[in-house]
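Visitor: Pasted the sequence and its predicted model underneath.
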Amino acid sequence: MRLLVLFFLLLGFGCTEPATDPAPRTTPPQAPKPAAAQIRYLALGDSYTIGEGVPATDRWGVQLAQLGQSDGIQPPDIIARTGWTTAELQQAIRAADNRNTYELVSLMIGVNNQYRGQPVATYRTELRELLQTAIRFAGGRPGRVFMLSIPDWGRSPYARNHDQEQITAQINQFNAAAQQECRQAGVTYLNITDLTRTAAPDATQFAPDGLHYSGKHMQQWAQLALPVARQLLQ
């Protein structure tokens, strides 16, 4: 009986056809992703834009371009210098005679107007002109321009021997004027002042002079600016 069962088992195995390899799986070729259009970017400002006291790679606008590289944002052209007021930035723009048009323009100006004790009314008038200049750089498109608020240097280590509360109050007034002017011009306004007010306890947030900001801190500005830039570029 066992021999009979074994015979049929062997017979069954012998009749089994050898397994054949399944047809190889193929994946349809993927179309290459189109390269992002090159986004020319211009950054206008003062010491905070030029990155006083830090390497060029730590400037917030440069970091923004790095974060937005996949979106095509190019390293910025920069018109900025430490100490410039709104009037001095406008004069420098005229002197530069830059006739290029950009897909993205940022503006960050006003701290030196406040530092020198200039009236908010003067700042407002000169900023209004600067915003129109920025819009012209953007090809007449206010929707491609954004402005960063003025950092509160009254909360910096440098300001320990100054009237910090007065500085903060004045910065608020200048920023309120800037926000109003941006709204009227159709320009996006980005508040980074609150971030600067939380930096004081951490020395790594500041450049060696204790007044300007480190690349570590300005990275936060760039991170806040990235979704704004992406929205403007849609």
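Guide: Received it, and whenever you're ready, just let me know what you need. Numbers count the residues shown, from 1 in each chain.
Visitor: okay, CA-based contacts and neighbour counts for the rest of this
Guide: Fine.
Visitor: can you pull out the strands in the protein?
Guide: Secondary structure of the chain, counting by DSSP state E: strands at 41-45, 77-80, 104-108, 145-148, 188-190.
Visitor: Let me know the angle separating the first one from strand 104-108.
Guide: For strand 41-45 and strand 104-108, the angle between their directions (axes from the mean of the first three to the mean of the last three C-alpha atoms, to 10 degrees) works out to 10 degrees.
Visitor: Give me the helices and strands touching strand 41-45, please.
Guide: Helices and strands touching strand 41-45, by 3 or more C-alpha pairs under 8 Å, 6 or more residues apart in numbering; DSSP states H and E, are strand 77-80, strand 104-108.
Visitor: Any buried residues in stretch 196-210, and which?
Guide: For stretch 196-210, a neighbour-count test (16 or more other C-alpha atoms under 10 Å) marks T196, R197, A199, A200, Q205, F206, A207, G210 as buried.
Visitor: Need the contact partners of the longest helix along the chain.
Guide: Ranked by number of residues, the top helix in the chain under DSSP state H is helix 164-185. With contacts defined as C-alpha atoms under 8 Å, 6 or more residues apart in numbering, helix 164-185 is touched by 110-111, 114, 120, 123-124, 127-128, 131-132, 142, 147, 149-155, 188-189.
Visitor: neighbours around the nearest residue to S47 once chain neighbours are set aside, how many?
Guide: The shortest distance from S47 to any residue that is not its chain neighbour, by C-alpha to C-alpha, 6 or more residues apart in numbering, is 3.8 Å, and that residue is T82. Neighbour count for T82, taken as other C-alpha atoms under 10 Å: 14.
Visitor: this is the comparison structure:
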Amino acid sequence: MNIFLKNTLIFIFLLTISCNPQNSLENDVEYSNIENDNFELNEIDKVNSNTSKLSFLALGDSYTIGEGVNENERWPNQFVEIANENGLEIEKPEIIAQTGWKTYDLLNAISQTNFTQKYDYVSLLIGVNNQFNSRSIDEFKEDLNKILDKINSLKKNNGNIIIISIPDWGYTPFGNSYNRESISSEINLFNNNLINFANFNGLKYVDVTEISRRALNESNLLASDNLHPSGLMYLEWAKKIYETWID
């Protein structure tokens, strides 16, 4: 009887030892699966977080590429910073712009660019080089319509477009060598056409021209070339554009 009891106790002990490792392994597997699931969800969350940001395409010339200032001082970059500070998450702007471009040059550049997405916001600031090179208003208007056709194919269905006025370079030291009144008169003519263009197509329009004219008496609003805006002027533009476009 004692031998039977002893053998029974030994059998129970061995059975307990053999079962515990198996249970431990199953627990490890289950915990490991939970970790993997969390990892996958976190990765998806990161992707969703990135894609949830709004996209912004800025089209133009030297005033959009920020001739004479650092990248973070360009008005599109400062606009994005202001938007982000106000809770509107916008990606780093994609800029299609180059110093010296006329409407025709911008139109060609857009046609030759391989875009990989559509945009929530698109801005257009172009025309100063049309004025400087004495290009006709009719050509300007025709090119604007073609550019808008391109923009409409690049923006999302609910995408927002804003037209920005042409700054007045006559109110700079560089402009002293030219007839300031004539420059301003021509700039006003081009801008009036931009206003009509924006109104006809139901687009927002913002005037930065008056800010640019302060540069004659406020040298800190100009870059070192005494022609293009400084980061400070671009900041004023960015604030006004944000207030007009977003607020």
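Guide: Alright, I've got the coordinates. Keep in mind that this is a model prediction, so the values were computed, not measured.
Visitor: Send over the TM-score of the superposed chains.
Guide: Put the two chains on top of each other and the TM-score (TM-score structural alignment, normalised by the length of structure 1) is 0.80; 197 aligned residues with a C-alpha RMSD of 1.8 Å.
Visitor: Which helix runs longest in structure 2?
Guide: Every helix in structure 2 considered (DSSP H), the longest is helix 2-51.
Visitor: quick one: stretch 208-227 of structure 1 to chain centroid distance?
Guide: Distance, stretch centre to chain centre, for stretch 208-227 of structure 1: 10 Å (C-alpha atoms, centre = their mean, to the nearest Å).
Visitor: Just give me the residue closest to the centre of structure 2.
Guide: The central residue of structure 2, meaning the one whose C-alpha is nearest the mean C-alpha position (C-alpha atoms, centre = their mean), is P93 at 2.6 Å.
Visitor: Aligned to that one, what sits in structure 1?
Guide: With the correspondence set by TM-score structural alignment, P93 of structure 2 lines up against P76 in structure 1.
Visitor: What's L195 of structure 1 aligned with over in structure 2?
Guide: Counting by TM-score structural alignment, which is the criterion used here, L195 of structure 1 corresponds to I211 in structure 2.
Visitor: need the contact list for that match.
Guide: So, once contact is read as C-alpha under 8 Å, 6+ apart, I211 of structure 2 ends up touching M233, E236, W237.
Visitor: quick one: which of those is nearest S111 of structure 2?
Guide: The closest of the contacts of I211 of structure 2 to S111 of structure 2 turns out to be W237 (C-alpha to C-alpha; 27.7 Å).
Visitor: Give me the spatial nearest neighbour of that closest one, chain neighbours excluded.
Guide: For W237 of structure 2, the nearest residue in space outside its immediate sequence neighbours is V208; the separation is 6.1 Å by C-alpha to C-alpha, 6+ apart.
Visitor: ok, now L130 of structure 1?
Guide: Spatial nearest neighbour of L130 of structure 1, excluding adjacent residues (C-alpha to C-alpha, 6+ apart): Q90 at 6.5 Å.
Visitor: thinking again about what came up before, mark which of the contacts of I211 of structure 2 are buried, thanks.
Guide: Among those, those classed as buried by neighbour count (16+ other C-alpha under 10 Å) are M233, E236, W237.
Visitor: Just the ones of the residues you listed in helices?
Guide: Assignment to helices by DSSP H places the following of those there: M233, E236, W237.
Visitor: Just name the closest of these to Y119 of structure 2, please.
Guide: W237 (21.2 Å).
Visitor: Map that closest one across to structure 1 for me.
Guide: Taking TM-score structural alignment for the superposition, W237 of structure 2 sits opposite W221 in structure 1.
Visitor: swap in L148 of structure 2?
Guide: Aligned against structure 1 - with TM-score structural alignment as the criterion - L148 of structure 2 pairs with L131.
Visitor: Distance check, its match against G45 of structure 1.
Guide: Relative to G45 of structure 1, L131 of structure 1 is positioned 12 Å away (criterion: C-alpha to C-alpha, to the nearest Å).
Visitor: Which one's more surrounded, those two?
Guide: Each of L131 of structure 1 and G45 has its neighbours counted (other C-alpha under 10 Å); G45 has more, 26 against 23.
Visitor: What is the burial count for T125 of structure 1?
Guide: Here the number of neighbours of T125 of structure 1 (other C-alpha under 10 Å) works out to 14.
Visitor: Likewise for the one 3 residues further on?
Guide: Around R128 of structure 1 sit 19 other residues, with neighbours defined as other C-alpha under 10 Å.
Visitor: ok, it - contacts?
Guide: Counting by C-alpha under 8 Å, 6+ apart, R128 of structure 1 makes contact with E181, A185.
Visitor: Cheers, nothing more for now.
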